[in-house]
Structure formats: C-alpha cells, structure tokens
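J.: next come a sequence and a model predicted from it.
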Amino acid sequence: MAEEPSKVIRQFSLIHAMLASRFGLTIDEILNTVDGYRDTFDPYSEKSLAAVTKSFERDKKEIRDLGIIIQTRSPADASDDNHGVRYLIDPATYVLPPDVEFSRGEIALLQLAARAWQHGSMNKEALRALNKLRSLGIEPDSSLTGVRPRISGWNSAVNEFGEILSQEGVAQFDYLKPGDVAATTRQGAPLALIDWNGLWYLLAWDLDRNAERTFLVSRVTTVPRMVPGKRHERPDEDFAAHLTAELEELASHNIARVRVVTDSDADFRLTAKYGAADARGEISIPTADLDLLADELSEFGTDIEVAAPDELRTRLRKRFRSRSTATAKPSLSSDRRSGQNALHRAVSY
C-alpha cells in the first residue's frame, strides 16, 4: 500500500519550511506552523504533544535517509529538552545549480522512475522522491497517469537495503570488489542509503570486519536478504550526511582530466555533466571511484583522450582490450589494426 497522502504533504511542508527559514525553526515553531503538524497539534494536551513530536522525529529520520542534510543549531544556554534547538536545511546543499534545467521529457522520465518504484516495494522511497521533485519546483505531468515502466537489475538491491535499513536489521549479500574475479558474502547493518551523482551507495556496519564500510550497490550480485534474528540499533547520527561528505571529500582529491572530440557525443554529455573544458581543452572530472569513471568513459571510444591520472588510463586501456578481444575476428584486417591504433591513442595521451 502506498504511503498516505497526509504524510507526504507533511514531509514536503517540513522540507519547505526548513529550507525557507533563514535561522531555522524550533520544534515548537514547527508544530505550530507547519501543515500536517499544526492541524493535529493540541498545545494543551500532553498526549497530543507526544504524538506529534514522535511524528516529527520519524519524519526527520526519513528525510535524512533520503539524503537531505538537516542541520541543527543549539543556543549556548540550551536545556536538555531540545526545545531551543533550531532545525534548518541549507539551500546550498539542496537546490539545483542555476544552470541546470529539466526539459518536459526529462521531468516525465523522473516521474516515471518514481512511479516504477511506487508500484514496486519502494513505495515510501518513491513518494519521497516525488516530494523532493515538487520542492524543487518540478510538477509531475498528469498525462502520464497509468504508465508503469518496469525496472529490474540492481534496483531490487536498493529496495531490499531500504527495507532492511528501516527495520534496523542486518543484511546478507554477495559483493564483487573491483579487481576480484568472484564475489564474497558480506553481512552488514545498513546505516545510510544515498543516491550520489546518480549512483546508489550503502554505508553499513560490517559485522565480519567490525567496522563501517561503504558499498556501491551496483556491485552487489545477489538480492540482499535480512538475516533472521539479527538486529542492529542505529546510533542517533546523520549517517547519510556523513557518507555524502566523505564521497565529496574523496572526489575533490581525485580529479581526472580528459579531452574530447569537438561536437561528439562525449563532448555534449561530459560537458553537460562536468562543465566546459578549460583553456587547455581538458574537462576536469571529480571522482570517488576510478573504476566507475573508466566504465563511463569507455562508452565514448576514440572520442576521448585521458590526460590524467595514469591509473585511469590503465583502467580504460584494460576495458578497450577486453572489448577488442571479445569482438575479435580470426584474421587481423587493416581496418581492425587501424581501430586498435585509434583506441591506443585514446588512452595514451
């Protein structure tokens, strides 16, 4: 069953209020002014106060699980009851860059993706995604009613991890690390699940290694399952914010530089995603994972040249060689020799 509309509206209103408030809102201000709370809150009833406060704490947790960073500010003389704490969302961490716009077709695709989740096991996550779209000023297209695209593959792992996370359970799954030839079975208690730069990442407490580990969901080779009888209570920390900060910090220190053929598919797609080339004609690409970037760049073939780093050039060369071997014919024609030379130039600039 889909999440009730009143909860969707309440969470959307809370996000909007925390974005709009320059100095943040106290819990009293939230309960008395935000739609979804104020219409059910009776300030003279302790039972009502307890109920809406519980709803607020639950909503706050779910919003953070979505990857939205909720900041808190406490006054110097704050008491232990947290009534002086102010909650806010920094627009700089939430809004789209000013030069990014969605076409009508792109908006339709975003809505279809959310609906694909909504009709699967990710009802809550789908509605939260629509919440975020609406709060960015993107209204769904009503003409798409009834369209239900099917999405398979690693999205099922996202579904299961989200469910296990919400139940504070322990997940078991097989994971293929870069460079390994076989996946290994892992057990971890999910702490955060975020979509960062178009890829899903899981932060979990690895029970076998007794430490936090970050997993790229697309490298999970089996559908995660909840381990019966095992639970892991989550500490009261904003793990989604921590994971986002770690990935951004890692990416800021790993900058790849590539050149592209003018007006090629690589030119249009990479400049749209990472920005225009500099005076040297190079596009700078921050990355948290060179293997993932190599996978992305390998799609463009001879339309790109890797300037740096050497590790990326090596990874890309391996991918080109693998594809060349997979499609090789018995005889080495002059056309094929020419193609191989072109691929070599693409990764040895």
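T.: Yep, it's here.

J.: okay, CA-based contacts and neighbour counts for the rest of this
T.: Will do.

J.: so what's the residue count around residue 200?
T.: The number of residues packed near residue 200 is 17, by other Cα atoms under 10 Å.

J.: so which helix or strand takes in the residue nearest to residue 216 when sequence neighbours are not counted?
T.: Spatially, and ignoring its direct neighbours in sequence, residue 216 is nearest to residue 201 (4.8 Å; Cα to Cα, 6 or more residues apart in numbering). Assessed by DSSP states H and E, residue 201 sits inside strand 199-206.

J.: elements contacting that strand?
T.: Contacts defined by 3 or more Cα pairs under 8 Å, 6 or more residues apart in numbering; DSSP states H and E place strand 199-206 against strand 184-196, strand 211-216.

J.: here's the one I want to compare it with:
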Amino acid sequence: MLETSARLLRLLSLLQAHREWSGADLADRLGVTPRTVRRDVDRLRELGYPVNASPGTGGGYQLGAGAELPPLLLDDDEAVAVAVGLRTAAGQGIDGIGETSVRALAKLEQVLPGRLRRRVSALNAFTVPMLRGPAPSTVDPAVLTELAHLCRDAERLRFEYRDHDGTPSRRTVEPHRLVCSERRWYLVAWDVDRDDWRTFRVDRVTPKPPHGPRFAPRTPPADDLAAYVSAGISTRAYASHAAVRLLVPLAEAAERLPASAGTLEPDGPGACVLRTGAPNLDVMVIHVMMLGFEFEVLEPAELTEAIRTARDRLARSLARAGGSGPRTRDGADRTPGPRNGSGAAW
C-alpha cells in the first residue's frame, strides 16, 4: 500500500488526468478502501486543492477551479507566465513540445482561478508574435485545450468544419488524439456519420457545444498516429499516388522534407522511398522535381511518361529561347531521361 504522502500525490495526479472519477475507481487505482479515498480527498481540500464531490450512484470526484492556486505549485505571476508560455507553444506548433504544451495547459487551466484566466487572455490578445517564414495557420489555444479535454474524457465532439475550399459542414466525432506537424494541428477522430476515421485541421474546426455523451474509445487507426496523419495529408487526400526512390539516406531526406511532402521508408543505407500524392500527374511531376533530390520512379509507370513529356516540353522551350541541353560532337541531344523502377535516375 502506498504511504500517505505518496498516495496523496498519486490521487492528485489521477484527478488531474481525468475529468471525473468514481470513489470505487479511485480506490481500485490506489489499492485502498473507499473510506480511505474520502479521507485523502479531505486532506487535499485542507491543503487547498478544490476537489468537488457529487453524491449518488452516478457521482464522483472532480478537481475544480478554486479561489486560490493550490499551495506548493505556483504563485500568481508564475502561473500567468507558465500559461502564456504554454499557449504560445501550443498556438505556434513548436516542434517537439506542441502536443505536450496542450496537455499541460489543459491541466493548468482546469485549476486556474478566473482572475488569472483573464490576465492570461488579455496578454495573449494584445501580443503579436514575430516569426520567421510564413505565418502558421491560426489556431485558438482555447479550441486546442477544449479538444484535448474531450479526447481525454472520451466525449463526443460536435463542430462546424470548413473544407479546403471553404465549404462548411456539421460533424459529430469521437475525438482520439491531437497531432502537431511543423506549423499545423490535426485532430484524429472517428466520424460518427461516416462510420470511419477522419483527420481534421484544427484551424478549420469551430466547436458547437453541448458535447457528449461519453463513448468507449476505439482501437486507433494506426500505432504511429504521426505517420498516419502524414500519409493522410500528403497521399490519401489526393487522386494520384506515387512512390519514388530518393537517392539519399533516409535521415537526410527526413531532415529536409516536411511531413506534408509524403511518408518516408528506408531502402538501404544510401536511399529511401517516398510515398506521396498530388491532384494529378502533371502536379506530381512538379512535386517530385521540387524535392531537390535525384530519384527513381517506382510507381506508377504513367509518372515516368509524364516526366518525359515535361522534359521534352522544357527542351523545346529552351531551344526556342536560344538554349539547348548538352550535345555530342555530332549534334545529338544528350539530355538524360528519367529512369523508372528498373534502375536509372535523373
């Protein structure tokens, strides 16, 4: 059995990790009796932690927001500084800490007093970040934390969604996880009406409460949800799909290519395979040529022909402009053609 101090910390962690617990569930997790749980909850209250309790068979314990911050955590100024930092990291999609920031922010805002919430909101509203490169998609941190809570508590989400062309639709989903790419957030969820898994850009989501009821979590569509989302936004979303062998090591390609370029697979020490998509083969030609690597087309065969067509068109344009590709002494054009899966490279 856990010692009292360790058990109190474990109880507090459980209350922060889930919106509501029954007394029996907490007793089972802690390995104690329901009576001990009640005594431990009273101790947390004496320490200043706002634990709410609802009676009856459907009741339970819930960590609520209080008039004072719980002791031994943060003073007012520290709490504001942490919340602002977490909101900034969550909203800008900083690599490696974005998803963690949302989880931490969801826990902090659960117990943040109203007066401090207003200070945090005012500071965020009147602060303009200066970023390098193009501005990221605008995501309201409040929406992120709302989605994080619904994922955590396994509650259905209702929202309005705007497609890439701005067409609105109403969706009801069972949210599973938030996934952060370089500068965008995505929600992986089970679409109740379409009876299938879907990926939604969070900057296009407008929650429409009330939410609920709760649901039993489903088996996720993949073990690696980051790879699943990457494949969805780079390949599955498009009509034309292709696989090309990049003649560089996997680590080098992964460092230079964003997740939106496609998914990478190892293919020996000096190469890797990129699986990607595009609206049509003409766009695919531009896409693979702009990758910045030499490559071999693995599939489809039509892509090789489309590249040849593009090469010939460029050669004719160069000729009309007074330029040409490299030629032999007898005048034959030596401009290389694309190689397909049989082996040759650009």
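T.: Looks like it arrived, so ask away. Just so we're clear, the structure is a prediction, and the values are computed from it rather than from any experiment.

J.: what would you report as the TM-score here?
T.: Once superposed, the chains reach a TM-score of 0.41 (TM-score structural alignment, normalised by the length of structure 2), with 227 aligned residues with a Cα RMSD of 6.3 Å.

J.: flag every buried residue along the strand holding residue 201 of structure 1.
T.: If you call a residue buried by 16 or more other Cα atoms under 10 Å, then strand 199-206 of structure 1 has these buried ones: 200, 201, 202, 203, 204, 205, 206.

J.: mind listing what the third one touches?
T.: Residues counted as contacts of residue 202 of structure 1 (Cα atoms under 8 Å, 6 or more residues apart in numbering) are 190, 191, 192, 193, 194, 214, 215, 216, 217.

J.: can we see that at 7 Å?
T.: 190, 192, 193, 194, 214, 215, 216, 217 (Cα atoms under 7 Å, 6 or more residues apart in numbering).

J.: can you give me the separation between it and residue 58 of structure 1?
T.: According to Cα to Cα, to the nearest Å, residue 202 of structure 1 stands 21 Å off from residue 58 of structure 1.

J.: kindly report the same for residue 160 of structure 1.
T.: From residue 160 of structure 1 to residue 58 of structure 1 the distance is 20 Å (Cα to Cα).

J.: which one of those two has more residues nearby?
T.: residue 160 (18 against 12).

J.: from residue 185 of structure 1, how far off is that one?
T.: Residue 160 of structure 1 is 16 Å from residue 185 of structure 1, by Cα to Cα.

J.: helices or strands next to the longest strand seen in structure 2 in the packing?
T.: Secondary structure of structure 2 read by DSSP state E shows that its longest strand is strand 168-180. Applying 3 or more Cα pairs under 7 Å, 6 or more residues apart in numbering; DSSP states H and E, one finds that strand 168-180 of structure 2 contacts helix 98-111, helix 141-153, strand 157-162, strand 185-191.

J.: residue 259 of structure 1 reaches residue 304, doesn't it?
T.: Yes: with contact defined as Cα atoms under 7 Å, residue 259 of structure 1 and residue 304 form a contacting pair (5.5 Å).

J.: checking residue 206 of structure 2 next. Helix, strand or coil?
T.: Applying DSSP: H, G, I helix; E, B strand; the rest coil to residue 206 of structure 2 yields a three-state assignment of strand.

J.: which residues are in contact with it?
T.: Contacts of residue 206 of structure 2 by Cα under 7 Å, 6+ apart are 159, 160, 161.

J.: recalculate using a threshold of 6 Å.
T.: 159, 160 (Cα atoms under 6 Å, 6 or more residues apart in numbering).

J.: and the gap between residue 287 of structure 2 and residue 242 of structure 2?
T.: For residue 287 of structure 2 relative to residue 242 of structure 2 (Cα to Cα), the value is 11 Å.

J.: quick one, which of those two is more surrounded?
T.: More crowded of residue 287 of structure 2 and residue 242, by other Cα under 10 Å: residue 242, with 21 against 15.

J.: so which elements touch the helix or strand containing the more buried one?
T.: According to DSSP H and E, residue 242 of structure 2 maps onto strand 240-246. With contacts taken as 3 or more Cα pairs under 6 Å, 6 or more residues apart in numbering; DSSP states H and E, strand 240-246 of structure 2 sits against strand 272-278, strand 295-299.

J.: what comes up buried for the longest one?
T.: For strand 272-278 of structure 2, the neighbour count (16+ other Cα under 10 Å) marks 272, 273, 274, 275, 276, 277, 278 as buried.

J.: and residue 317 of structure 1, how far from residue 32 of structure 1?
T.: Counting by Cα to Cα, the gap from residue 317 of structure 1 to residue 32 of structure 1 is 60 Å.

J.: comparing these two, which shows the higher neighbour count?
T.: The residue with more neighbours, out of residue 317 of structure 1 and residue 32, is residue 317; 20 against 17, by other Cα under 10 Å.

J.: what helix or strand is that one on?
T.: Short version, using DSSP H and E: residue 317 of structure 1 is in helix 310-326.

J.: what's that helix in contact with?
T.: 294, 347.

J.: for the very next helix or strand once past it, packing partners?
T.: Sequence-wise, the next helix or strand downstream of helix 310-326 of structure 1 (DSSP H and E) is helix 334-347. Applying 3+ Cα pairs under 6 Å, 6+ apart, one finds that helix 334-347 of structure 1 contacts strand 304-308.

J.: buried set for the strand it packs on?
T.: 304, 305, 306, 307, 308.

J.: list the contacts of that strand.
T.: With Cα under 6 Å, 6+ apart as the criterion, strand 304-308 of structure 1 contacts 256, 257, 258, 259, 260, 346, 347, 349.

J.: please report how far the third one lies from residue 317 of structure 1.
T.: In this case it means residue 258 of structure 1. In terms of Cα to Cα, residue 258 of structure 1 sits 14 Å off from residue 317 of structure 1.

J.: please identify the buried residues of the strand or helix carrying residue 14 of structure 1?
T.: Per DSSP H and E, residue 14 of structure 1 falls inside helix 5-20. Buried residues in helix 5-20 of structure 1, counted by 16+ other Cα under 10 Å: 7, 8, 10, 11, 12, 13, 14, 15, 16, 17, 18, 19.

J.: so the closest residue to the fifth one other than its chain neighbours is in which element?
T.: This points to residue 12 of structure 1. The shortest distance from residue 12 of structure 1 to any non-neighbouring residue, by Cα to Cα, 6+ apart, is to residue 131 (5.6 Å). Here residue 131 of structure 1, judged by DSSP H and E, is contained in helix 123-135.
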